[in-house]
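Student: Got a predicted model here, sequence first, then my questions.
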Amino acid sequence: MDLQAVVDSLPRYGEPLLTTIVVTVASAAFALVVAFALGLMTSSKHLAIRTPARAFVEFIRGSSAVVQLFWFAFAMPVLLGIQFDYLIAAGIIALGLNYGAYSSEVVRGAIAAVPKGQLEAATALNLTPLQKMRLVVLPQAWPEMIPSLCAFAIMLLKASALVSIIGVMDITALAGLIGSQAGQDRLVHYSVVLVMYFILAWLIWTGMRALERKAKRGLGVDVKPVKGRLAPEVAAGGVR
């Protein structure tokens, strides 16, 4: 193995790395929209709204993400005449729908966890259903969603490598391509990609943790206890 050849090939990861980031960010944004839409619909008391949403969620979760990628990239243009100008768009939509369907259960569960007393108080204040959701339910449910959404975002980052199977050149595809060339080592290049994914995952985790702390501070919850300081009850001599 020629180490200099490996080092010289590293700049070639620039554009594929950008592709991986774009696919991850765009898919995550689309998945968040899908998750909230489906989560709110499956939380509805109306059967006509809840049933189609539940059927769609179970269908998406019950089918393979790989098959969904092939469907949007190759089957849809033939069967429905819908052609994407860029295959990356098909990848973003497929991954966004897939992880949006999974994340919708996070949204539904967080909404269901809001105490009923809060809703009763909102009703007593004569708030409309939209006002209840915007002013009472979502501000309390959102911080509870963030840890699970963070996990799904990291899973989505790793799943972004699947776009390589429909012809999109990301860092995983490039590692295999360069690693198969003379003077290169595929194991080394896959190790480089492994480090890249780790750094991107760490950035997602850090950003989501900061978002969670901000959301909880908005509710008056301190998520970073002060070290070396007793709880107020203990400092006062115990709970009475």
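Tutor: Structure's in. What do you need?
Student: make it CA atoms for all contacts and neighbour counts henceforth
Tutor: Will do.
Student: now for the helix or strand that contains Y190, which elements pack on it?
Tutor: Using DSSP states H and E, Y190 sits within helix 186-218. Helices and strands touching helix 186-218, as assessed by 3 or more Cα pairs under 8 Å, 6 or more residues apart in numbering; DSSP states H and E, comprise helix 138-159, helix 171-179.
Student: now with 10 Å?
Tutor: On a contact count with 3 or more Cα pairs under 10 Å, 6 or more residues apart in numbering; DSSP states H and E, helix 186-218 meets helix 3-9, helix 14-42, helix 138-159, helix 171-179.
Student: Could you check the angle that helix makes with helix 171-179?
Tutor: 160 degrees (axes from the mean of the first three to the mean of the last three Cα atoms, to 10 degrees).
Student: ok now helix 186-218, how far from the chain's centre?
Tutor: With Cα atoms, centre = their mean, to the nearest Å as the basis, helix 186-218 stands 12 Å off its chain's centre.
Student: and after that helix, which helix or strand comes next?
Tutor: Per DSSP H and E, the helix or strand that comes after helix 186-218 is helix 232-235.
Student: Please compare the first structure with the one that follows:
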Amino acid sequence: MTELLPLLMRGTLVTVEIAALSTLLAIAMAFIATALKAAPWRPLRWIGNVYVEVFRGTSLLVQLFWFFFVLPLPPFNLSMTPFTVAIVGLGLHYGAYGSEILRGALRSVPGGQFEAAVALNISPLTRLRRIILPQAMINALPPATNLMIELLKGTSLVSLITLSDLSFRARQLDEATFETAKIFALTLVIYFVLAQLLATVMRHFERRVSHGYGVARGATK
């Protein structure tokens, strides 16, 4: 076990790096897609809808294979490293789901909040940043936490594009030592611990945001 664990930890570090960077990309894409789908111009709305439907409606594994095996071929001629493919593939895939979460959270904000902000002549950007978005984030955080955990588990697929993540290391060690039960039990525990750490951090952040919003609402009454 003392020999196996350090090797699995190397794969765990790669998994954490991929999960963190792809989560940042997914958050950015969720905001961009939501903004496109709410744009007043139809071509922008069409782009947002196509992005969400394509990445939400197709397999993550097939998307990774496309980025890794198909894009380097003509007529695309776009070659990326396995690490970049993992981040881009996971970020775009889960960003499409995140867009739907964010859109639903924005719609959950009472319409009276928007009307009151318009009546007070608050600029659209300030209205979004100070009134609408803070309330929407409270509703978006619980499903967003579940989506981040799904993204973390989805990183196991990147081993199929030759990345030495946790799953890749586990299979390597299994083939070399035949300690299948021990290796995959450790792998299971590591994924579980990572998911619990992520859930704990997000619950703490959710409490902070909810408390801050509650204090702000109390101050305005």
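Tutor: Structure received. Bear in mind the structure is a predicted one, so any value in this text is a computation, not a measurement.
Student: what's the closest non-adjacent residue to the residue mapped onto F70 of the first structure from the second structure?
Tutor: Aligned by TM-score structural alignment, F70 of the first structure pairs with F65 of the second structure. Spatial nearest neighbour of F65 of the second structure, chain neighbours left out: I161 (7.4 Å); criterion: Cα to Cα, 6 or more residues apart in numbering.
Student: how far away is the residue nearest to the spatial centre of the first structure from G207 of the first structure?
Tutor: A centroid search over the first structure (Cα atoms, centre = their mean) returns A153, at 2.9 Å, as the residue closest to the centre. As for A153 of the first structure, its distance to G207 of the first structure is 11 Å (criterion: Cα to Cα, to the nearest Å).
Student: re earlier: need the helices and strands packed on helix 186-218 of the first structure in CSV with distance to L95 of the first structure, can you?
Tutor: As requested, these are arranged in CSV below (distance: least, Cα to Cα, whole Å):
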stretch, distance to L95 of the first structure
helix 3-9, 29
helix 14-42, 6
helix 138-159, 7
helix 171-179, 16
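Student: which residue lines up with the residue nearest to F65 of the second structure in the first structure?
Tutor: Applying TM-score structural alignment, one finds that I161 of the second structure aligns to I166 in the first structure.
Student: so that match touches L69, yeah?
Tutor: Yes - assessed by Cα atoms under 10 Å, I166 of the first structure is found in contact with L69 at 7.3 Å.
Student: Touching both of these two, which residues are there?
Tutor: 87, 90-91 (Cα atoms under 10 Å, 6 or more residues apart in numbering).
Student: Highest neighbour count among the residues you listed?
Tutor: Neighbour tally across the shared contacts of I166 and L69 of the first structure (other Cα atoms under 10 Å): the maximum, 30 neighbours, falls on G91.
Student: mind checking the SS state of that residue?
Tutor: The three-state label given to G91 of the first structure by DSSP: H, G, I helix; E, B strand; the rest coil is helix.
Student: Tell me the counterpart of it in the second structure.
Tutor: Per TM-score structural alignment, G91 of the first structure is aligned with A86.
Student: what does H189 of the first structure give?
Tutor: Using TM-score structural alignment, H189 of the first structure pairs with I183 in the second structure.
Student: what's near enough to touch the match of I161 of the second structure?
Tutor: Contacts for I166 of the first structure (Cα under 10 Å, 6+ apart) come out as 66, 69-70, 72-74, 87-88, 90-91.
Student: That one and G96 of the first structure, how far apart?
Tutor: 16 Å.
Student: swap in S103 of the first structure?
Tutor: From S103 of the first structure over to G96 of the first structure (counting by Cα to Cα), the distance is 10 Å.
Student: re earlier: spatially nearest residue to the match of H189 of the first structure (excluding sequence neighbours)?
Tutor: A170 (6.2 Å).
Student: In the first structure, what sits opposite the one you found in the alignment?
Tutor: Checking TM-score structural alignment: A170 of the second structure goes with A175.
Student: So that match sits against A161, correct?
Tutor: No - contact criterion Cα under 10 Å: A175 of the first structure and A161 do not qualify, at 11.1 Å.
Student: these two touch, right, A37 of the first structure and S104?
Tutor: Yes - counting by Cα under 10 Å, A37 of the first structure does reach S104; the two are 7.8 Å apart.
Student: helix, strand or coil for F76 of the second structure?
Tutor: coil.
Student: And P147 of the first structure, what's its match in the second structure?
Tutor: Checking with TM-score structural alignment, P147 of the first structure has P142 as its match.
Student: residues contacting its match?
Tutor: Residues in contact with P142 of the second structure (Cα under 10 Å, 6+ apart) are 101, 199, 202-203, 206.
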